[in-house]
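Novice: Show me the folded form of this:
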Amino acid sequence: MPAVYDFIIVGGGTAGQVVASRLSEDPSTSVLVLEAGADLTADPRVNIPIWYDTLLGSDADWKLRSSSQPGLNGRVLGLHQGKALGGSSSLNAHVFVPPFKGVIGSWEALGNEGWNWTMLKDYFAKAYSSPNVAKDAKEDLAIDGWLESSEAKGPIKTSFGDSSVGSFSCLAGIDSEGKRNNSASAYYKPAELRPNLHILTNSLVERILFDESKPPKAIGVQYSLDGASKTAQARNEVILAAGAFQSPEILQLSGVGRAERLEKYGIDIVMNLPGVGQNLQDHMISYTSFQAKDELETKDSLVRKEPEAISQAMQEYAATQSGPLASLGVHTYAYLPLSAPDRSALQELFTGHASEDSQEHKATQAYYDIANTTVLDPKQPSAAYLTALGQTNYAKDLRDGTIPAASPGKFITIGLMLSQPLSRRSVQITSIEPEDPPIIDPGYLSNPLDLEVISRHLLGVKNLAQSPQLGQLLQQPLQLLDPAADFQGDLNAAKKYARENLMSMWHYVGTCSMLPREKDGVVDANLRVYGIEGLRVVYASVIPLVSTANLQATVYAFAERAADLIKRDWNGE
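Specialist: I've put the predicted structure just below:
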């Protein structure tokens, strides 16, 4: 392969594969993709939906962890992120849901002209194919109003959204044959024989190379492969698509970031951009499990790893590509506001808790103003709810790593996710060695308003379980898997439970934010790094405000838009 390419893409994950596929559609354009992980497109753990959790903590996972979180009683959380072709789309829970339209509008309000729902919805349609749904089924599924199936004809095949406040049946990134559809299978595999597209796996990018011009220009990358350090040159651009942790890490190691921090490690400053690594946002979630009726089919026997249940499920999947292995069991979502009394109480708290002066990020006030508006608006969601057919069990604290034993019985779990967190912190390098993981501090619940919002939502979970529709699936009277989740209307009990049980949803964004430079932005509305030529950042690290719920669908649409911006700049398209 030649050592010089038109475009070098750092990261072969969800967004990287989209951009690589779209740019290489032009046979005269050469594209190199450098992926730190392996090609696992044939691995059954990737392809069979239910086995996604077997990849967590494996070599397909970066195996990162948070710093000790004071807001969570000092707990250390596992922060899973894909390290394989397809990135996190190869090991996530394959939930494919739209964002709330107002969130996308907030991107534009933060100073990014043109980034609104009207623009982005066309890129959702370009990214995925919706299953055909009979007209008389749309009302039952509550999916009317997002994107009609006739509009959505993209590479990602789904098997089952509405972006309004309320409940809906959610799509999943699973094709009609019961296999996971990720960016590697949907975007890369159809393009892998193109002579102008080159993929190098197990290649860890160490730093970006710049020339000595003013302004500096990115001219290539240095990476390690098979124990040797190598370089590749870019004629047009280096495109950083390495995620919300590795993208800021690579920039910092390359001399792009807050100057005084980089100087501590003896790194030559290429561009002083204080926002690099700042503004890290993530969704937090709490799971509440209720005992289900005996006749309901759940995933609990698989959670308990019962040999007979696993054997039967594998036989069914092998024969028909259906059954328990073909789905995670997450089928419904709801985007909900708080009740009127809760909103009134929060209005007083927002008024009495003005945004703190932040030397860390200059957009703090703008984010506070957005949250103040959305959380208090009865037509905008402050939380997302999901239901899962089965219990969840996980290590709540990596300081000891204990995973509780799965319980006997059948359960339905309600997951409650904080949609618009105000808490945010940073990703910072710890040395000049690319192999050393950065310090990742999401600052969970560091803003007290987050605890107030999610605790009030937690108080309403039992009411949802008692609703006629859900209640008919559950044992009566209600039996909770964890008695501590029965708060009896006590807000302080809900707050205590939140600190002890909230987990990451692995929806990391914001560390290379698309914001005006005077607000500590890292890239402009065309995703170009400020002050540097030939360097762009795509992927979730650029998203300035986290989406309403799961990120997968939004990242695909974002990457499709990014590819068009790049082609427009270089080809005039």
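Novice: contacts, neighbours, all on C-alpha from now
Specialist: Will do.
Novice: residues contacting K189?
Specialist: K189 is in contact with no residue at all, counting by CA atoms under 8 Å, 6 or more residues apart in numbering.
Novice: any residues touching the lengthiest helix in the chain, and which ones?
Specialist: For the chain, the longest helix by residue count, based on DSSP state H, is helix 552-571. By CA under 8 Å, 6+ apart, the residues outside helix 552-571 that reach it are 14-16, 18-19, 22-23, 89, 94-99, 120-121, 123-124, 126-127, 526-527, 538-540, 547, 573.
Novice: Now do the SS call for the residue nearest to W107 when sequence neighbours are not counted.
Specialist: Excluding the flanking residues, the one nearest W107 by CA to CA, 6 or more residues apart in numbering is W115, at 6.1 Å. Here W115 is recorded as coil under DSSP: H, G, I helix; E, B strand; the rest coil.
Novice: One more, so I can put them side by side:
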Amino acid sequence: MSRQAFDYIIVGAGSAGCVLANRLTEDGKASVLLLETGGSDRSIFIQMPTALSIPMNTQKYAWQFETEPEPGLDNRRMHCPRGKVLGGSSSINGMVYVRGHARDFDEWEAEGAEGWNYAQCLPYFKKAETWAFGGNDYRGDQGPLGVNNGNQMQNPLYRAFIDAGVEAGYFATEDYNAAQQEGFGAMHMTVKNGRRWSTANAYLRPAMSRSNLTLVTQALVHRVLLEGKTATGVEYERGGQVHQVTANKEVLLCAGSIGSPHLLQLSGIGKPEVLKKAGIPVLHALPGVGENLQDHLEFYFQFRCKQPVSLNRQLGLWSRFKIGARWILTKKGLGATNHFESCGFIRSKAGVEWPDLQYHFLPAAMRYDGKEAFAGDGFQLHIGHNKPKSRGRVHVQSADPRQPPSILFNYLQAEEDREGFRDCVRLTREIIAQPAMDAYRGAEIQPGEAVQTDAEIDAFVRQAVESAYHPSCSCKMGVDAEAVVDPQTRVQGLQGLRVVDSSIFPTIPNGNLNAPTIMVAERAADLIRGLEPLEASQAPVSMDASWQERQRPGKPQRSL
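Specialist: I've put the predicted structure just below:
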């Protein structure tokens, strides 16, 4: 079998892989092979922001993983889609751009990821983006990733929600991705000129004309090839033919928080008892592979709307045709937004230092997957407790790379997580009861006014919560016994192998994960090339100085 050789082999053309493919080829010195199991991202359903529910639920564009029965959710199996297309999950996600709170990254460093504190990560967030409203100490204006606010909150419900948050005693925040995350304000999305601005559009497409980048799609990677404790290449299958390729420098796994631990395990790298159970020889014992799995849960808090302003009246066939036609012709209108144009980040109680609850506001009442909507006008808030204590795992089941891994998040196993969702229900009701919502607030559809006690809320949550599609932390970065990669993103105990994607987060940030995944890849690209890191930022972070005594600035609340 002939073996081609490249300096770097990247597995996965997703949110991180596309960034690495661009950065590692931009100086023309290194040859790079980028392998992707999926294919083209040219579909209108991927490129049109309002169609976001379609690719996520389409086998062609996403791995349709399911969890094992989740004990904390009445043994429900939860949907866990992951991108299987150029751009990966950035081509199927909700396009919400949230970096996370500054303290999330300081927490990473405290967990052993030296050099990944906020001051050192912020320059890479800036490097990645072009913020529609110009650069400053916190926002970039020359990066590949286009970020804006969609249609600028033209629907009055967006502003009413922000005003209600302020009336309830919370901060207003001008830019939650800048100095102050905590509060209510406009939400940001990865959309440029009316199109989904995935990493395929932002990073990969500009690099595809370079002679030192080779892209191979429809390629299922079987395993990383090892010689002793050195990764020498990968084996993959395409069109029924098995190929082996050599990496002169490094193999870079960017297959995501499900795919990367699974591929390590298929390669004989992981917890010995898990590998042996699957019939895979142990080539390198690394007990943390697939452990520490974390995710965000959310549910929809739904209300009827008293005024005819919601998007529910835009869901008919004729309305959808007009929205689609306008987008095709102009890339404007309701087709050019994900519709999450206002948001909130709050702390669940006094004694919580930075926000752990997140709101996405939608001026419609419908399911996130687009399968159901109710008759009449409505609005909803996607609300979740974003700093879970529960931990799960990803375990290989077979040496056959086509068999999906066993996934168990252990959702809501920690009492703190269950308490967090009780806070979600009670605090949300108080916010929506504010005068700013009086003109719009109708009857509560879900959870429903009958759901009041802790036991009633817990029962509702077990049945109603859904994944926010943020699996992470399953190959965590650090220096302890459970760490899979070191702070340079190198797999512990091996040469020539790194993992660069959301699986290496030590803990899950308070927010959507695409932005921090791209940041991780930008910083990792410099580490891989041996470049000096960007100069650490001196930009200050705004915090509520009285966080220990109060849950929000306007109203003293109960302590932990």
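Novice: quick revisit: so the residue nearest to W107 of structure 1 makes contact with I104?
Specialist: Yes - the pair W115 of structure 1 / I104 is scored as a contact, 6.9 Å apart, by CA atoms under 8 Å.
Novice: Report all helices and strands that the longest strand belonging to structure 2 contacts.
Specialist: As assigned by DSSP state E, the longest strand anywhere in structure 2 is strand 241-253. Applying 3 or more CA pairs under 8 Å, 6 or more residues apart in numbering; DSSP states H and E, one finds that strand 241-253 of structure 2 contacts strand 4-11, strand 230-238, strand 497-499.
Novice: Go through these and pick out the most buried.
Specialist: strand 497-499 (a mean of 27; mean count of other CA atoms under 10 Å).
Novice: Average offset of that strand relative to structure 1?
Specialist: For strand 497-499 of structure 2, the mean deviation from structure 1 after alignment is 0.3 Å (mean CA distance after the TM-score superposition for structure 1).
Novice: So what's the gap between that strand and the chain middle?
Specialist: 20 Å (CA atoms, centre = their mean, to the nearest Å).
Novice: sorry, back to before: now do the buried residues in the longest strand of structure 2.
Specialist: Buried positions in strand 241-253 of structure 2, judged by neighbour count with 16 or more other CA atoms under 10 Å: H243, Q244, V245, T246, A247, N248, K249, E250, V251, L252, L253.
Novice: and for that strand, what span of structure 1 is it aligned with?
Specialist: Residues 228-240 of structure 1 are matched to strand 241-253 of structure 2 when aligned by TM-score structural alignment.
Novice: once aligned to structure 2, how far is the matching stretch on average?
Specialist: Mean deviation for stretch 228-240 of structure 1: 0.5 Å (mean CA distance after the TM-score superposition for structure 1).
Novice: buried residues in the longest helix belonging to structure 2?
Specialist: In structure 2, assigned by DSSP H, the helix with the most residues is helix 415-432. Neighbour-count burial for helix 415-432 of structure 2, counted by 16+ other CA under 10 Å, picks out 417-425, 427-428, 431-432.
Novice: What of stretch 479-499 of structure 1?
Specialist: Across stretch 479-499 of structure 1, burial judged by 16+ other CA under 10 Å covers 480-481, 485-487, 491, 493-499.
Novice: residues in contact with it?
Specialist: 71-73, 286, 288-291, 451-452, 454-456, 458-459, 462.
Novice: Using TSV, lay out the helices and strands packed on strand 241-253 of structure 2 together with distance to E291 of structure 2.
Specialist: Listed next are these as TSV, based on distance: least, CA to CA, whole Å:
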stretch	distance to E291 of structure 2
strand 4-11	21
strand 230-238	22
strand 497-499	15
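Novice: Compare the ones you listed and give me the one nearest L145 of structure 2.
Specialist: strand 4-11 (20.4 Å; CA to CA).
Novice: Which SSE is immediately downstream of the closest one?
Specialist: helix 17-25 (DSSP states H and E).
Novice: how about the strands in the stretch 51-200 of structure 1?
Specialist: In the stretch 51-200 of structure 1, the segments counted as strands under DSSP state E, counting those that start in this stretch are 64-65, 78-79, 95-96, 128-129, 156-157, 166-169, 171-172, 197-200.
Novice: I'd like these as a markdown table, with distance to P307 of structure 1 and mean neighbour count appended.
Specialist: Formatted as a markdown table, the strands of the stretch 51-200 of structure 1 follow (distance: least, CA to CA, whole Å; neighbours: other CA atoms under 10 Å):
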| stretch | distance to P307 of structure 1 | mean neighbour count |
| --- | --- | --- |
| strand 64-65 | 31 | 17 |
| strand 78-79 | 28 | 21 |
| strand 95-96 | 27 | 23 |
| strand 128-129 | 36 | 22 |
| strand 156-157 | 31 | 24 |
| strand 166-169 | 31 | 20 |
| strand 171-172 | 27 | 25 |
| strand 197-200 | 38 | 20 |
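Novice: wait, which of these is closest to D39 of structure 1?
Specialist: strand 197-200 (9.5 Å).
Novice: which part of structure 2 lines up with the closest one?
Specialist: The aligned range for strand 197-200 of structure 1 is 213-216, by TM-score structural alignment.
Novice: and the matching stretch, how far out from the chain's middle?
Specialist: Counting by CA atoms, centre = their mean, stretch 213-216 of structure 2 comes out at 25 Å from the chain centroid.
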